[in-house]
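> whatever this is, show me its structure:
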Amino acid sequence: MSNCINKIVVASHNAGKVREINALLKKQSIQTISLKNFNEPVETGLTFIENSILKSRNASIKTNFPAIADDSGLCVPILDNEPGIYSARWAGRKKDFNLAMNKIERKMRKVCDMKKKDRKAFFVCALSLYFPDHTYKVFEGKIHGHLQFPPKGANGFGYDPIFVPVGFSKTFGEMKHNFKEKISHRAKAFQKLMQYLKKI
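Coordinates of the predicted model:
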């Protein structure tokens, strides 16, 4: 692990994301700093990468520490990769992901017969590390799978209860946290981040 970075701001107010990120960084002996006292910027980017950089840049400028931000979402090919960067917004102001999952199912039933080939989906994670000197790095992770209705499992967060990764029969929502953290899109992006930190 690099001696250059021992504290990183986690630029998110999403409790599920923060828990996952903290667990991954703790393994590398990196202390995390909460962003709870700062507002997150409006996500005006048109891609996961743009939104991730917006968030990490904002956090780094406000705290003068390196900051990491994750912008991630679910993409459903048969829905032209919706909800995509709008994954969180589909849950509404109350962050009701049951509402969002129902919306996906309704939209899918309008355009397909819900066979497994029609239910393909993938999660994307764009993880950015922004430094106080305004340099940054971006690391991407992706995991493919299919959607399962009705939702299953109370673990995880967001769309986890409807996503079954390739090679598995359980949804992310049914998997234990420590197992999901090894295979998820976020874990893949973090592996790239950790490889980078070891080099600097």
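> C-alpha from now on. contacts and neighbour counts both.
OK.
> what residue is smack in the middle of this protein?
Residue closest to the average C-alpha location in the chain (Cα atoms, centre = their mean): Ser72, at 3.6 Å.
> helix or strand: which one has the closest residue to it other than its chain neighbours?
Once flanking residues are discounted, Ser72 sits nearest to Cys125: 4.2 Å by Cα to Cα, 6 or more residues apart in numbering. Using DSSP states H and E, Cys125 sits within strand 120-130.
> the helix or strand that that strand is followed by: how far from the chain's middle?
As assigned by DSSP H and E, the chain's next helix or strand after strand 120-130 is strand 136-147. On the basis of Cα atoms, centre = their mean, to the nearest Å, strand 136-147 sits 8 Å off its chain's mean C-alpha point.
> to compare against the first, here's another:
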Amino acid sequence: MEKIIVAATQNNHKIREIEAITKKFGMTIISRNEAGIPDIEIVEDGETFEENSYKKAYEIMKLCGKITIADDSGLEVDCLGGAPGVYSSRFSGSDGDDEANNRKLISLIKDVPYEERTGRFVSVITMVFPDGDKIVARGEVDGHLLLEPEGSNGFGYDPLFVPAGYNESFGRIDPEIKNRISHRANALTELGKKLRDKEVSL
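Purely as a prediction, here's the structure:
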């Protein structure tokens, strides 16, 4: 039986990654537009990834009445005290400007030795059901930060992030490999486990 899930995000890069990863769980992801949801902006004003992820999923579920999945993710850099965190997409002040965000990050860590430029990508995925139930899953991937972008794959901070155990950035690594080891993949795997544990029928 086909499992139709509405993706709360309007970020096409995220939708493609979620689609690629959720295939193994037998889920079919449709966009907000495909679900007939008007183009509305959901203000991400939470202080945690969990708060933002839930808000996005819940608000879209209320509009469409279908199971909805939302992701909130970002980069935590240790030498910056966990910044940019929930402000990752608007770190430079301009929401979604990857180049400006990367330039600001580089300017803040340029004097930090490579071995101390550690951090992690975090993804929190929330699935909200029409009856109000929810499942929350968190995934992380540790790594180091570069001072120059490497590669053109992915989006956001991918060209600056080298995952632990690899010698290439997420911007250069094979997308199939990224979709197996990324924070989003880990969160979706955790979501799948929780779905099975709850014996949820989609």
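> counting by contacts, list what the strand holding Cys125 of the first structure packs against.
For strand 120-130 of the first structure, the elements it packs on are helix 48-63, strand 67-76, strand 136-147, helix 185-199, judged by 3 or more Cα pairs under 8 Å, 6 or more residues apart in numbering; DSSP states H and E.
> among these, which is nearest Glu20 of the first structure?
Nearest of those to Glu20 of the first structure, taken as Cα to Cα: helix 185-199 at 8.5 Å.
> burial count for Ala189 of the first structure?
Applying other Cα atoms under 10 Å, we find 21 residues neighbouring Ala189 of the first structure.
> excluding chain neighbours, what is closest to the counterpart of it in the second structure?
Aligned counterpart of Ala189 of the first structure in the second structure: Ala187 (TM-score structural alignment). Nearest residue to Ala187 of the second structure, sequence neighbours excluded (Cα to Cα, 6+ apart): Gly139, at 3.9 Å.
> show me what the one you found lines up with in the first structure.
Match for Gly139 of the second structure (TM-score structural alignment): Gly141.
> okay, now its match: neighbour count?
19.
> same question for Asp197 of the second structure.
Residues near Asp197 of the second structure, counting by other Cα under 10 Å: 9.
> same thing with the one 3 residues further on?
Val200 of the second structure is flanked by 9 other residues according to other Cα under 10 Å.
> sticking with the most far-flung residue of the second structure relative to its centre, tell me its helix or strand.
What lies farthest from the middle of the second structure is Asp111; by Cα atoms, centre = their mean that is 28.0 Å. Under the criterion DSSP H and E, no helix or strand holds Asp111 of the second structure.
> please report the distance of it from Val77 of the second structure.
Asp111 of the second structure sits 14 Å away from Val77 of the second structure, taking Cα to Cα, to the nearest Å as the criterion.
> Ser107 of the second structure now?
13 Å.
> who's more crowded, these two?
Applying other Cα under 10 Å to Ser107 of the second structure and Val77 shows that Val77 carries more neighbours, namely 23 against 10.
> so the more buried one sits against Gly119, correct?
Yes: between Val77 of the second structure and Gly119 there is a contact under Cα atoms under 8 Å: 4.3 Å.
> which residues touch the match of Gly139 of the second structure?
124-126, 185-190 (Cα atoms under 8 Å, 6 or more residues apart in numbering).
> out of these, who's the most crowded?
So for these (other Cα under 10 Å), the most neighbours sit at Arg186, 28 neighbours.
> for stretch 44-60 of the second structure, what is the distance to the chain centroid?
The answer for stretch 44-60 of the second structure is 12 Å, by Cα atoms, centre = their mean.
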